[in-house]
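Participant: A predicted structure for the sequence below; I have some questions about it.
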Amino acid sequence: MRVLHVITGLGIGGAEQQLRLLLRHLPTDHDVVTLTNPGAVAAGIAADGVRVRHLGMTGNRDLAALPRLTGLIGRGRYDLVHTHLYRACVYGRFAARLAGVRAVVATEHSLGARQIEGRPLSAGARALYLAGERLGSATVAVSDTVARRLERWGVRHDRIHVVPNGIEAARFGYDETARRATRERLGLPPDAFVVGGVGRLTRGKRFDTLVRAVADLPGARLLLVGEGPERDALLSVARRRGAADRLVLTGACEDPPSAPSALSLPALLSAMDVFVSPSPDEAFGLAVVEALAAGLPVLHVTCPALHDLPTQAAPGARQISGSVPELTAELRDHQQRFAAGRQERLPAPRAAHHYDIAHSAERLMAVYTIATRGASDRS
């Protein structure tokens, strides 16, 4: 089966890195086209042996990109087009149909309760999304929570398939050697209590609450993995709280890294002692699952990946409201246990193994089979 994956961009982000991981496990002949930003993940996918092409789209209203994408799809003789992220879903569905490809699958990676891909939801965005959705064969939701949101938006239940995000759980096992090396490289004392977070540094992720909470814990360090427009604002909060020297911002982390010298996400998680996800609006919560696979105790405000499973699937995870006083109190308790030598690494819970990327790839192949069979029946 020849499949073309169309994605809005290939900078370092959750959906982008999830696509790279899926491609490693899908038994298809596949190419990738990115509408914009052929960044680090594009280089990683190419290093994995997959052809990546950049469409050179200049903005959301660059309608000249539509015939370019249509021609590319037509020349490639693809059996199926799979789109990822909002802009790619809109343009990719229309282009696939214009090129004569009737099997079109779209994954909705980032539909939150009040935002899509970090932007506020609007009636116009919803109307355009639904107009394109009717041209496709199936819509993939990354969690049951997202599936319910899609239904409320107006997507038919029988067109929605849940294919959860996945991880290679074995890669995230705790590594004492990596912990020491990573802390030394980042200037973190070997005996420091380190709070960690992973994600884009945007206002919606609410990492500012985490900065404020850690600032109130003498001696604690905060290790944030990610890049984004709120970076300077977070540094400013840390300076005002007198904790600038206890905040470490690593920038974005490509995982797995293409450069041998780059820090991997498993190594960074090994350097942490507790993981916090303060975001109140998530589509899945992949970073939480990765942290659990690394054996970390986790505090989270919301995580659909865990909400969709029984509580006992992730005993090391605790849901909190996300207020600064509550977060400070929770972290102080972890810090005290750490100081007393009572905070040990946990075994990877059932939740981490449930979200195995190989299983996700199998479920996605089942969606591909349904989509191509349906396209053949209609032709």
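Facilitator: Arrived safely, thanks for sending.

Participant: alpha carbons only for contacts and neighbour counts from here, please
Facilitator: Noted.

Participant: residue 105 belongs to a helix, doesn't it?
Facilitator: No - secondary structure of residue 105 (DSSP: H, G, I helix; E, B strand; the rest coil): strand, not part of a helix.

Participant: surely it touches residue 133?
Facilitator: No - the criterion here is CA atoms under 8 Å, and residue 105 misses it with residue 133 at 9.3 Å.

Participant: shared neighbours of these two, anything?
Facilitator: Residues within reach of residue 105 and of residue 133 at once, by CA atoms under 8 Å, 6 or more residues apart in numbering, are residue 139.

Participant: between these two, who's got more neighbours?
Facilitator: residue 105 (29 against 23; other CA atoms under 10 Å).

Participant: secondary structure element holding residue 351?
Facilitator: Counting by DSSP states H and E, the element that carries residue 351 is helix 350-354.

Participant: next secondary structure after that helix?
Facilitator: Assigned by DSSP H and E, the successor of helix 350-354 is helix 357-378.

Participant: packing partners for that next one?
Facilitator: Here helix 357-378 touches helix 14-23, strand 104-108, going by 3 or more CA pairs under 8 Å, 6 or more residues apart in numbering; DSSP states H and E.

Participant: pipe these into CSV and attach distance to residue 233 per row.
Facilitator: Shown next, in CSV, are those (distance: least, CA to CA, whole Å):
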stretch, distance to residue 233
helix 14-23, 22
strand 104-108, 30
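
Participant: just those: most buried one?
Facilitator: Comparing the helices and strands packed on helix 357-378 by mean neighbour count (mean count of other CA atoms under 10 Å), strand 104-108 ranks first with a mean of 26.

Participant: alongside the first one, take a look at this:
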Amino acid sequence: MAGPQNELPTVSSVTLVLPERNDRVKADEDKLRVAYMVRTFNVGGLERCIARLANYLDRERFEPMVICLRKSGSAADWLERDDVPILELNQRDGNDPFALRRLAQMLREQRVDIVHSHNWGTLVETAIARSWADVPAHVHTEHGQGLHAEQKGLKKKLRTTVERWAFDRASQIVICAESVRPLIHRRNGFPKERMLFIPNGVEDPAQVPVAVPPAELRQQLGIPADAIVVGSLGRLAEVKGFATAVEAVAMLREREQNVHLVLVGDGPEEQNLRSLAGQLGIAAYVHLPGRQSQVADWLRMFDVYVNSSRSEAMSMGILEAMAAGIPILATDVGDNRLLVDGAPACGLVTPAGNASSMAAQLERFVNDSPLRASFGVAGRDRYLQHYSIATMASQHAELYLHHSSGVAPELAAAAQ
């Protein structure tokens, strides 16, 4: 390859020699090439966010791509356009000393202007390869609260030190939840003011055609037309606290309230939840239809959305409920209060793990139809203003454009 040579640092016994960046010729000087980094492009919340960004970025200004450190996966089906290439690095398990070299070469060959990594899984590789390939900007997003939770002792300290090293070299650290800001600061000392809050966006269920009408779903589950349906979306895992919701509904049934609970999702707690419902004598009123690909129809059936999580960053389920105009009852964890307890409020907040409090708040919804309606309207309005995919994509576009020009962005807060 012709042109002046630049010898770059040695990492894992690999010395990478690449031409200077100014030897590259962009195919279209008016567009920025954005590379989204993942380990594998399998189904998950992080991958859903990447697919949404890639789908909605303005093609007049951006050319998105997805780079998988290992392999692609079923999340590729979420890409709605055929102009988003998916590149695979095929990184081997364990020690793969040449992976960084291949990644840097890939970034150079693709003439990437902005590389966007997500969570710990792609942070360090991206930070190193970006510097080797002379990519102008590196945006890194933290999606949740659980980073390094499984690590202890020296291993945790080492990982946290490396994380801070990579954070300091990124152009921008983005957080999807305000509750993550103090956690990161306590963990590695990264300044709170240098983190930029851009919340995730979700699809508008009003734009999704009805596949199965709510009345038909009720009939399939054996739920009477006059019953109040309390519903939730999510993985049936212990951290989601669905046992508290089951216990709260049992209390309401004891008070002769006509309430049914529908939990859409699958996971390791499914059998435990079924057993708990049976022990409490409400098996006929707790419905676990499993994982559903078309959640918009299920949202239309819910009268109240419940988030019972013990730990949360920013709940995608709450955002989807807001988009559907459903009143919300949420535990006071993570960003839940920020989402539902605004002005005007679109729901109520209850302590995590407190079935009695949850039952009392649910009873307010059951007995107050105007309250449900007003919260639903407020939630829908807040979604349209702050949490649509178009808003999320627009905020990221502004971020990319600012960093491509070397000017730090000042985005407005997503929710006040």
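Facilitator: Here it is on my side, so go on. Just so you know, these numbers come straight off a predicted model, no measurement behind them.

Participant: still on that earlier bit, out of the helices and strands packed on helix 357-378 of the first structure, which comes closest to residue 226 of the first structure?
Facilitator: helix 14-23 (10.6 Å; CA to CA).

Participant: quick one: residues in contact with the helix or strand just after that closest one.
Facilitator: Note on helix 14-23 of the first structure: by DSSP H and E, the next helix or strand toward the C-terminus is strand 29-36. Residues outside strand 29-36 of the first structure that contact it (CA under 8 Å, 6+ apart): 1-10, 23, 50-58, 88.

Participant: now strand 29-36 of the first structure: how far from the chain's centre is it?
Facilitator: Centroid separation for strand 29-36 of the first structure versus its chain: 18 Å, with CA atoms, centre = their mean, to the nearest Å.

Participant: same thing with stretch 311-331 of the first structure?
Facilitator: 21 Å.

Participant: list the buried residues of that stretch.
Facilitator: 313-317, 319-320, 322, 324, 327-328, 331 (16 or more other CA atoms under 10 Å).

Participant: could you do stretch 114-130 of the second structure as well?
Facilitator: 114-120, 122-130.

Participant: so which residues of the stretch 151-300 of the second structure form helices?
Facilitator: 153-169, 180-188, 214-221, 242-254, 270-279, 295-301 (DSSP state H, counting those that start in this stretch).

Participant: nearest to residue 375 of the second structure, out of the ones you listed?
Facilitator: Nearest of the helices of the stretch 151-300 of the second structure (CA to CA): helix 295-301, 15.2 Å.

Participant: check which helices and strands the helix or strand just after the closest one sits against.
Facilitator: The helix or strand immediately downstream of helix 295-301 of the second structure is strand 304-307, counting by DSSP H and E. Packing contacts for strand 304-307 of the second structure, counted by 3+ CA pairs under 8 Å, 6+ apart, involve strand 228-233, helix 316-323, strand 328-331.

Participant: from the ones you listed, which stretch is densest packed?
Facilitator: The most buried one of these (mean count of other CA under 10 Å) is strand 328-331, showing a mean of 27.

Participant: mean per-residue distance, it to the first structure?
Facilitator: For strand 328-331 of the second structure, the mean deviation from the first structure after alignment is 0.9 Å (mean CA distance after the TM-score superposition for the first structure).

Participant: which outside residues touch that strand?
Facilitator: 304-310, 318, 321-322, 336-337, 340, 346-352, 358, 361-362, 375.

Participant: go on, stretch 306-318 of the first structure?
Facilitator: Under CA under 8 Å, 6+ apart, the answer for stretch 306-318 of the first structure is 143-145, 292, 296-300, 346, 349-351.

Participant: if we use 6 Å, what do you get?
Facilitator: With contacts defined as CA atoms under 6 Å, 6 or more residues apart in numbering, stretch 306-318 of the first structure is touched by 297-299, 349-351.

Participant: okay, how far is it across that stretch, tip to tip?
Facilitator: 10 Å (CA to CA, to the nearest Å).

Participant: that stretch: how far from the chain's middle?
Facilitator: The answer for stretch 306-318 of the first structure is 19 Å, by CA atoms, centre = their mean.

Participant: likewise for stretch 326-340 of the first structure?
Facilitator: That offset, for stretch 326-340 of the first structure, works out to 28 Å (CA atoms, centre = their mean).

Participant: now swap in stretch 390-400 of the second structure and tell me
Facilitator: 15 Å.

Participant: and residue 97 of the second structure, which of the helices of the stretch 151-300 of the second structure is closest to it?
Facilitator: helix 153-169 (17.6 Å).

Participant: how much space between the equivalent of residue 316 of the first structure over in the second structure and residue 327 of the second structure?
Facilitator: Alignment note: residue 316 of the first structure maps to residue 346 in the second structure; criterion TM-score structural alignment. Counting by CA to CA, the gap from residue 346 of the second structure to residue 327 of the second structure is 6 Å.

Participant: need the residues touching each of these two.
Facilitator: residue 375.

Participant: tell me which element the nearest residue to the match of residue 316 of the first structure once chain neighbours are set aside falls in.
Facilitator: What sits nearest to residue 346 of the second structure in space, not counting adjacent residues and going by CA to CA, 6 or more residues apart in numbering, is residue 375, at 4.0 Å. Applying DSSP H and E as the criterion places residue 375 of the second structure in helix 369-382.

Participant: okay, angle between that helix and helix 316-323 too, please.
Facilitator: Here the directions of helix 369-382 of the second structure and helix 316-323 differ by 100 degrees (axes from the mean of the first three to the mean of the last three CA atoms, to 10 degrees).

Participant: name the residues of helix 369-382 of the second structure that come out as buried.
Facilitator: 372-382.

Participant: packing partners for it?
Facilitator: Packed against helix 369-382 of the second structure, as judged by 3 or more CA pairs under 6 Å, 6 or more residues apart in numbering; DSSP states H and E, are the following elements: helix 316-323.
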